[in-house]
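*Asks:* the following comprises the amino acid sequence and a computationally predicted model.
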Amino acid sequence: MKRELLEGALKERETAVFPAIAAIGGMVVPALVYMLFNYHDASAIDGWAIPAATDIAFAIGILSLLGDRVPVSLKVFLLALAIIDDLGVIIIIALFYSSELSTLALTIGFCMVAVLLVMNFMGVTRLLPYLLVGAVLWAAVLKSGVHATLAGVVLGLSIPLKGQGQQKSPLKTLEHDLHIFVALVILPVFAFANAGIALDSFSVGDLLHHVPTGAALGLFLGKPIGVFCFSWLAVKLKIAKLPADVDMKEIFGVAMLCGLGFTMSIFISSLAFGDANAQYDTYARIGVLIGSSLSAIVGYIVLSKTLPKNPAR
């Protein structure tokens, strides 16, 4: 996120505002769709944030199947939207899916954040001090009752982008070193650990239950409606501009791909229900898989129909 803000897809105000507004719509409307189906159930309503997430890896993966027919500006729009979307979901997790708070642990955590900021301000560019302080921060946030995901966000934002003299970028170095481990180990383990569904007590009739229905329609309908309508309004009200070489039909196709919640949505389901309400967790996971699959298929079809067959080289 920091790299994109300083020198990447979100560097310019015009490029940041458009996907930011779209991301807000892509979180608010799906949550409202889910609540529409579950407002009468006090237990089910805890999963309101399940369809608010977008799985960056899968959305970009589907888009890449269309090859060079996809304008670079459209790829940047989806990537920026998904980055902002994920950051918003992480904040939601920290605020709404945290347990009882520990004052001592929170105090230690705030002290570690202050140390990170001081090191950044003083121009410390070695990674080891940041990682050591970050480890203490993570443990403190974990024990505080706030979801520890937030510690990673704070640590990532505190590490300098530029090194001293001829030194390589500390932030890019860490991102590069982590990439293989994350892609080949953490992401697959995360996906398999969170995507498991116990079907022994599940029947076809359960698909009509309000939890899987709310989760599936929140992703398949709420996401594209929220992303597209907020994007359209932003352009009409002249708050933002469409990316170069992109029209609203292609924005709608990308909006459909944003309904790919998968791993993040399933993760939120485990936080909202977990072992305390395993049946609803199973229902939500099935809804997420259905909504994500439909979004991927329809999004690919829409983009394949609207993108130029022979793009300019």
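*Replies:* Arrived safely, thanks for sending. Residues are numbered from 1 along each chain as shown.

*Asks:* use CA for all of it now, contacts and neighbours both
*Replies:* Noted.

*Asks:* who touches the residue nearest to the spatial centre of the chain in this structure?
*Replies:* With distances taken as C-alpha atoms, centre = their mean, residue 86 lies nearest the centre of the chain, 2.3 Å away. Contact analysis of residue 86 by C-alpha atoms under 8 Å, 6 or more residues apart in numbering lists 53-54.

*Asks:* SS state for it?
*Replies:* Three-state assignment for residue 86 (DSSP: H, G, I helix; E, B strand; the rest coil): helix.

*Asks:* for residue 101, see how far away it is.
*Replies:* As judged by C-alpha to C-alpha, to the nearest Å, residue 86 and residue 101 stand 23 Å apart.

*Asks:* what's the answer for residue 145, then?
*Replies:* For residue 145, the distance to residue 101 equals 5 Å [C-alpha to C-alpha].

*Asks:* looking at the two, which has the bigger crowd around it?
*Replies:* Taking neighbours as other C-alpha atoms under 10 Å, residue 145 and residue 101 compare with residue 145 leading, 18 against 13.

*Asks:* what are the ranges of the helices in the stretch 1-150 of the chain?
*Replies:* Along the stretch 1-150 of the chain, the segments classed as helices by DSSP state H, counting those that start in this stretch run 2-7, 13-38, 56-64, 72-96, 103-121, 127-144, 149-158.

*Asks:* again with the stretch 201-313 of the chain
*Replies:* With DSSP H, counting those that start in this stretch as the criterion, the stretch 201-313 of the chain has helices spanning 210-217, 223-236, 248-257, 262-272, 278-306.

*Asks:* which residues sit against the third one?
*Replies:* The contact list for helix 248-257 (C-alpha under 8 Å, 6+ apart) reads 59, 62, 74, 78, 220, 223-225, 227-228, 232, 295-296, 298-300, 302-303, 306-307.

*Asks:* what about versus this one:
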Amino acid sequence: MYRVWNFIASYSLFLIGGAVLALAWANVNAESYHHFVDFVLIDNFFIGHLHDDGHGHVTRVLTLHYLVNDVLMAFFFGIAAKEVWEAVILENGSLRGKKAATPLFATLGGMLGPITVYLGLAMVMGSETYNAVANGWAIPTATDIAFSYLVGRMVFGAGHPAVRFLLLLAIADDAGGLLILAIFYPSGALAPEWLLLSLGAAISVFVVFNWLPRRLDRGDQLRTRSTWVRKHLSFWPYLIAGCLSWYGFQESGLHPALGLLPIVPTIPHADRAFGLFADAERHLHDLLNEIEHALKIPVELILGLFGLLNAGVVMSSMDSATWLVLAGLLIGKPVGIFLFGWVAARPLGLGIPEGMRIIDLVVIGCVAAIGFTVALFVASVAFDAGPVQDAAKMGALFSFFGAAISIAVGKLLRVQKKPV
């Protein structure tokens, strides 16, 4: 039923390859690596990093790093937003109803736990350390949905209800992560009036190319106007609206990688979803799913470039931020998920899926501690380039050891694997 390996091969092998190459390159020749990352594509452009020439003249410079992290990664976050949107809005969405209550509580614990551990330990280390690393509090809240799902299946087996619980938690974690990035990590001085451009683009494309054709087709079983729009215009109106929305985010000071989020809900979608990693998803041919299918190969390459441009840190850069990120993920995640999941399941009486034990929440927490992709991204926006950012990225990369810890804890707690 599930195409997990295909998904991992598609979305993760390029990412891993890029990250490994970046680590090797940075440790062999750090100077040439950083020259490559910061390579200027276009100077004095309308998109890119803000640059002050020292004489009060501010321009934008498009570097390779900006192109990947701020422009192309918008497609990755757009796909994440698509999964969250379907999980929330569709009648059979996985984050709707009582079945989602306990995973949502556990997700909250899986975010508050790491924050508490990260900031708490930073305070214990002293004010100097705390001031240096405090802005990275969101890094250990991340969960890498693809890697976590793969490890979860290895630990529990494909048929175990804990795997679906983990998937719901990971999707909710993505939603929380998008909100955190939008609210707490602006890319520059805030100019919220520019968000009117994003809002206007979203409303316009929805009304003109989605709502209006459907309204005019009322009583028309052939859906003549909607079919014409779909056949002749396809995704182009939404791409144009996406570009306008992205530009609005850049100019507003919000991170532009989130610029497609207002557009995703405007795209016509099916009235049901089979869930992330479900083989049946490829048989859905609504415009939203077809756009996701079309983005598959580009996003593979984008993630490979993201790994190459963000994971290049020298091994000697390990510092307090490294251990704080790891502690937040490997301690805060399991403790937070277990405590909040237990409160939801027992005192609040919301329960857990049949066939799953309360103690399984600990294992789920260990699996969810694999931050990797999103943790790397947050580290790149939480800190300016330099030693603290590099140290935090090392923590994000080392979170991959959560896989081995999850397997060991699963055996220790005697998880019974359940095949499909």
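*Replies:* Perfect, I can see it now. From a predicted model like this one, the values you see are computed outputs, not experimental measurements.

*Asks:* map the residue nearest to the centre of the first structure onto the second structure.
*Replies:* Superposed on the second structure with TM-score structural alignment, residue 86 of the first structure falls opposite residue 174.

*Asks:* and its match, how far from residue 49 of the second structure?
*Replies:* Taken as C-alpha to C-alpha, the span from residue 174 of the second structure to residue 49 of the second structure is 26 Å.

*Asks:* ok, residue 213 of the second structure next?
*Replies:* According to C-alpha to C-alpha, residue 213 of the second structure and residue 49 of the second structure sit 40 Å apart.

*Asks:* same question for residue 390 of the second structure.
*Replies:* 20 Å.

*Asks:* of the two, who's got more company?
*Replies:* Per other C-alpha under 10 Å, whichever of residue 390 of the second structure and residue 49 has more neighbours is residue 390, with 28 against 21.

*Asks:* that one maps to what in the first structure?
*Replies:* In the first structure, residue 390 of the second structure lands on residue 282 (TM-score structural alignment).

*Asks:* quick one: contacts for the closest residue to that match other than its chain neighbours?
*Replies:* Leaving aside its chain neighbours, residue 282 of the first structure sits nearest to residue 197 (5.9 Å; criterion: C-alpha to C-alpha, 6 or more residues apart in numbering). By C-alpha under 8 Å, 6+ apart, the contact set of residue 197 of the first structure is 282, 285-286.

*Asks:* any idea which helix or strand carries residue 197 of the first structure?
*Replies:* Under DSSP states H and E, no helix or strand contains residue 197 of the first structure.

*Asks:* quick one: what's aligned to it in the second structure?
*Replies:* So, by TM-score structural alignment, residue 197 of the first structure is matched to residue 313.

*Asks:* how much space between its match and residue 21 of the second structure?
*Replies:* Taking C-alpha to C-alpha, one finds residue 313 of the second structure at 11 Å from residue 21 of the second structure.

*Asks:* ok, residue 168 of the second structure next?
*Replies:* On the measure of C-alpha to C-alpha, residue 168 of the second structure and residue 21 of the second structure end up 32 Å apart.

*Asks:* who has more neighbours, those two?
*Replies:* residue 168 (26 against 18).

*Asks:* what's residue 256 of the first structure aligned with over in the second structure?
*Replies:* Per TM-score structural alignment, residue 256 of the first structure is aligned with residue 366.

*Asks:* so what's the residue count around that match?
*Replies:* Residue 366 of the second structure has 32 neighbouring residues, counting by other C-alpha under 10 Å.

*Asks:* ok, and the contacts of residue 197 of the first structure in the second structure?
*Replies:* Cross-checking the contacts of residue 197 of the first structure against the second structure gives 282, 285-286 as conserved contacts, using both residues aligned by TM-score structural alignment, their matches' C-alpha atoms under 8 Å.
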